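Q: Structural data only, the sequence is not supplied:
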């Protein structure tokens, strides 16, 4: 078994240079946004969390690969190539959503800071997209789950669920909408648990039950919950609540509720697709 040791060639590789660029740009974006102001809006907080976590993940990946620790991880725990590709995909989605949110909510003609942060966020997204593209085109890297179709669908499900949860508004004192929050919240940890279990291949093989059948149960629960939310949220959000004439996209509650409605149907479609493909066994799942 190869022991961990420092690898200068890894540190000076194009991949490490890309990681360094991601770290620098994300940190600068985080700092500029923090200095610019503290709106304490859920979208702003979400963006700050993304710009804070992404460089940490890139730094950890760089350190692990620099000391060849990933070779030990591959032996004992999981497929490192699959994991890092999945993280790059998730970072691409998250930084893209930050760019859209910041451009919509915190930018104006005279807002120099807003424009600066948005441009920096675009660069962050581009860097992570480049890494994702490089990883997917590299034939030497494996794609066992996260980087393949099953895991990609799961990542999309988790991503859309996060967007829904940070967009929830106008639900207080309304029991049907409170139920919708439960319907949105429950599938997310189930999805994350499925992703983690499939990434940890060694642990997956040691389980006394079929993870595929458990995934099927999780998907059925998620689909049923999202069906209720798809009916209740638009019904009780827009009942007697037409779109106001003066409804700017960056501060209109009605528009945000519409975003939740739209994302609900998107995620319902993803879960239904995932369930169908899992049942048919054409997504890389081996039925047992």
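A: In hand now; what should we look at? In this text, all values refer to a predicted model and were calculated from it rather than measured experimentally.

Q: rest of the way, CA atoms for contacts and neighbours
A: OK.

Q: any idea how far residue 164 is from residue 273?
A: Distance check for residue 273 against residue 164: by CA to CA, to the nearest Å, it reads 19 Å.

Q: Give me the more crowded residue out of these two.
A: residue 164 (23 against 15; other CA atoms under 10 Å).

Q: The more buried one and residue 180: what is the separation?
A: Residue 164 sits 11 Å away from residue 180, going by CA to CA.

Q: try residue 219
A: 17 Å.

Q: Also residue 242?
A: For residue 242, the distance to residue 180 (CA to CA) stands at 20 Å.

Q: ok, now residue 41?
A: Using CA to CA, residue 41 is found at 21 Å from residue 180.

Q: Mind checking which of those two has more residues around it?
A: residue 180 (22 against 10).

Q: Give me the secondary structure label for that one.
A: The three-state label given to residue 180 by DSSP: H, G, I helix; E, B strand; the rest coil is helix.

Q: before we move on, what about residue 147?
A: Classification of residue 147 using three-state DSSP returns coil.

Q: That one: neighbour count?
A: Counted with other CA under 10 Å, residue 147 comes out at 25.

Q: same thing with residue 108?
A: If you count neighbours by other CA under 10 Å, residue 108 ends up with 12.

Q: And the helices in the protein, which stretches?
A: 8-11, 14-36, 42-66, 69-76, 80-105, 112-137, 149-167, 175-185, 187-199, 201-206, 211-238, 253-280 (DSSP state H).

Q: for the fifth one, the distance to its chain's centre please.
A: Think helix 80-105. In terms of CA atoms, centre = their mean, to the nearest Å, the centre of helix 80-105 is set 6 Å apart from its chain centre.

Q: For it, buried residues please.
A: Burial within helix 80-105, assessed by neighbour count using 16 or more other CA atoms under 10 Å, is assigned to 80-99, 101-103, 105.

Q: And the fourth one, by the same measure?
A: Judged by neighbour count using 16+ other CA under 10 Å, the buried positions of helix 69-76 are 69, 70, 71, 72.

Q: here's the one I want to compare it with:
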């Protein structure tokens, strides 16, 4: 113990805009989980399980982040704390937005369900709190984002935040691929899956290296590596964004229109459309990332031990 004492608790964890955003995340997240488990429910289906997993995981991680920040114990972790927290806040924003859309679509109806109007009202309240929590996480991202003249970690820059969005979009693509997309029918569509996998893996490596504070440990300068990799990802996604629609929707290889006999929710054609749309979304994200990467100057950080 330090005989001179010291400020062991971080008042800014509560008495600051960032602290207020995290307290709001905790309050709204706790309200969502409590209402779902109490009366709103999620029916045990895959969509409901997904929403509940998002809410529980985000609430748990936010609790840990708030505790470590308030006690300053994050200084003992071998990570770049600022990069870690802003990356998580960006991911939580995307996950909460997704859950805030999926839950009301599948569980909120204008009429009262068989369980009564109380259940419907609780589900509406869950949706409202979930939207509020997504705004609270977005507020943390805005408060942590890089500003002129301020030295921050890479994940707080536009390029760093785009990495999180790219990874999230890639997960949406993988989900559609796993939902009966029939990508194994053609070698060209298998190539597209390889492209999605390689780019996602490389993006994940960039995020992990940045969060761990090891950006100065590579022989190839990290800023140069990021730019080269992003350029390669643009070229790969451009090829996949052209190849996938041709081999899925051209009459020679696939079906230009949705088959009338295709069941809703388990139609391969729908999954192919999702993959095609989000391929172009990720292509646009990588192009924007490449443009912003030209303006970044990295400050290499070593993890605190």
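A: Yes, it's here. If you're wondering where the values come from, they're calculated on a predicted model, not measured in any experiment.

Q: Overlay the chains and give the TM-score.
A: Put the two chains on top of each other and the TM-score (TM-score structural alignment, normalised by the length of structure 1) is 0.77; 277 aligned residues with a CA RMSD of 3.6 Å.

Q: Report the spatially closest residue to the aligned residue in structure 1 for residue 192 of structure 2, excluding sequence-adjacent ones.
A: With TM-score structural alignment as the criterion, the equivalent of residue 192 of structure 2 in structure 1 is residue 180. Excluding the flanking residues, the one nearest residue 180 of structure 1 by CA to CA, 6 or more residues apart in numbering is residue 229, at 5.0 Å.

Q: any idea how far the counterpart of the one you found in structure 2 is from residue 248 of structure 2?
A: Using TM-score structural alignment, the partner of residue 229 of structure 1 in structure 2 is residue 240. To residue 248 of structure 2, residue 240 of structure 2 is 12 Å away according to CA to CA.

Q: Would you mind finding the match for residue 170 of structure 1 in structure 2?
A: That one, residue 170 of structure 1, aligns with residue 180 by TM-score structural alignment.

Q: contacting residues for that match?
A: 266, 267, 268, 271 (CA atoms under 8 Å, 6 or more residues apart in numbering).

Q: Can you list which of those residues carry over to structure 1?
A: Counting by both residues aligned by TM-score structural alignment, their matches' CA atoms under 8 Å, structure 1 reproduces these contacts from the contacts of residue 180 of structure 2: residue 268.

Q: ChimeraX command to pick out the buried ones of the contacts of residue 180 of structure 2?
A: The ChimeraX command for the buried members of the contacts of residue 180 of structure 2 (criterion: 16+ other CA under 10 Å) is given here:
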select :267,268,271
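
Q: re earlier: would you turn the helices of structure 1 into TSV with distance to residue 286 of structure 1?
A: Below are these laid out as TSV (distance: least, CA to CA, whole Å):
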stretch	distance to residue 286 of structure 1
helix 8-11	36
helix 14-36	33
helix 42-66	30
helix 69-76	22
helix 80-105	18
helix 112-137	23
helix 149-167	12
helix 175-185	28
helix 187-199	12
helix 201-206	13
helix 211-238	7
helix 253-280	9
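
Q: highest average neighbour count across those?
A: helix 80-105 (a mean of 21; mean count of other CA atoms under 10 Å).

Q: quick one: it to helix 112-137, angle?
A: 150 degrees (axes from the mean of the first three to the mean of the last three CA atoms, to 10 degrees).

Q: quick one: helix 80-105 of structure 1 to helix 69-76, angle?
A: Helix 80-105 of structure 1 runs at 120 degrees relative to helix 69-76, counting by the same axes, to 10 degrees.

Q: With adjacent residues omitted, what lies nearest to residue 196 of structure 2?
A: Counting by CA to CA, 6+ apart, the residue nearest residue 196 of structure 2 is residue 170, at 6.7 Å.

Q: Trace that neighbour over to structure 1, please.
A: Applying TM-score structural alignment, one finds that residue 170 of structure 2 aligns to residue 161 in structure 1.

Q: ok so, going back, residue 2 of structure 1 is nearest to which of the helices of structure 1?
A: helix 69-76 (7.4 Å; CA to CA).

Q: ok, so what distance separates the most centrally placed residue in structure 1 from residue 153 of structure 1?
A: In structure 1, the C-alpha nearest the mean C-alpha coordinate belongs to residue 159, at 3.6 Å (CA atoms, centre = their mean). Distance of residue 159 of structure 1 to residue 153 of structure 1, given as CA to CA: 10 Å.

Q: Kindly report the same for residue 131 of structure 1.
A: Using CA to CA, residue 131 of structure 1 is found at 19 Å from residue 153 of structure 1.

Q: Same question for residue 21 of structure 1.
A: 28 Å.

Q: can you check residue 215 of structure 1 too?
A: Distance of residue 215 of structure 1 to residue 153 of structure 1, given as CA to CA: 13 Å.

Q: Kindly report the same for residue 224 of structure 1.
A: 18 Å.

Q: Ok, residue 182 of structure 1 next?
A: In terms of CA to CA, residue 182 of structure 1 sits 22 Å off from residue 153 of structure 1.

Q: And residue 175 of structure 1, by the same measure?
A: Plainly put, residue 175 of structure 1 is 31 Å away from residue 153 of structure 1 if you go by CA to CA.

Q: Over to residue 122 of structure 1?
A: 24 Å.

Q: try residue 193 of structure 1
A: 14 Å.

Q: again with residue 105 of structure 1
A: Distance from residue 105 of structure 1 to residue 153 of structure 1, by CA to CA: 28 Å.

Q: for residue 52 of structure 1, same thing?
A: Residue 52 of structure 1 is 25 Å from residue 153 of structure 1, by CA to CA.

Q: what does residue 138 of structure 1 give?
A: The value you get for residue 138 of structure 1 to residue 153 of structure 1, if CA to CA is used, is 21 Å.

Q: And for residue 110 of structure 1?
A: Separation of residue 110 of structure 1 from residue 153 of structure 1 (CA to CA): 39 Å.

Q: likewise residue 168 of structure 1?
A: Distance from residue 168 of structure 1 to residue 153 of structure 1, by CA to CA: 23 Å.

Q: do residue 71 of structure 1 as well
A: Applying CA to CA, the value for residue 71 of structure 1 to residue 153 of structure 1 is 27 Å.

Q: likewise residue 145 of structure 1?
A: In this view, residue 145 of structure 1 and residue 153 of structure 1 are 10 Å apart by CA to CA.

Q: pretty sure residue 131 of structure 2 is in contact with residue 94, am I right?
A: No. Between residue 131 of structure 2 and residue 94 there is no contact, the gap being 11.0 Å when judged by CA atoms under 8 Å.

Q: Between those two, which contacts overlap?
A: In contact with both residue 131 of structure 2 and residue 94: no residue, using CA under 8 Å, 6+ apart.
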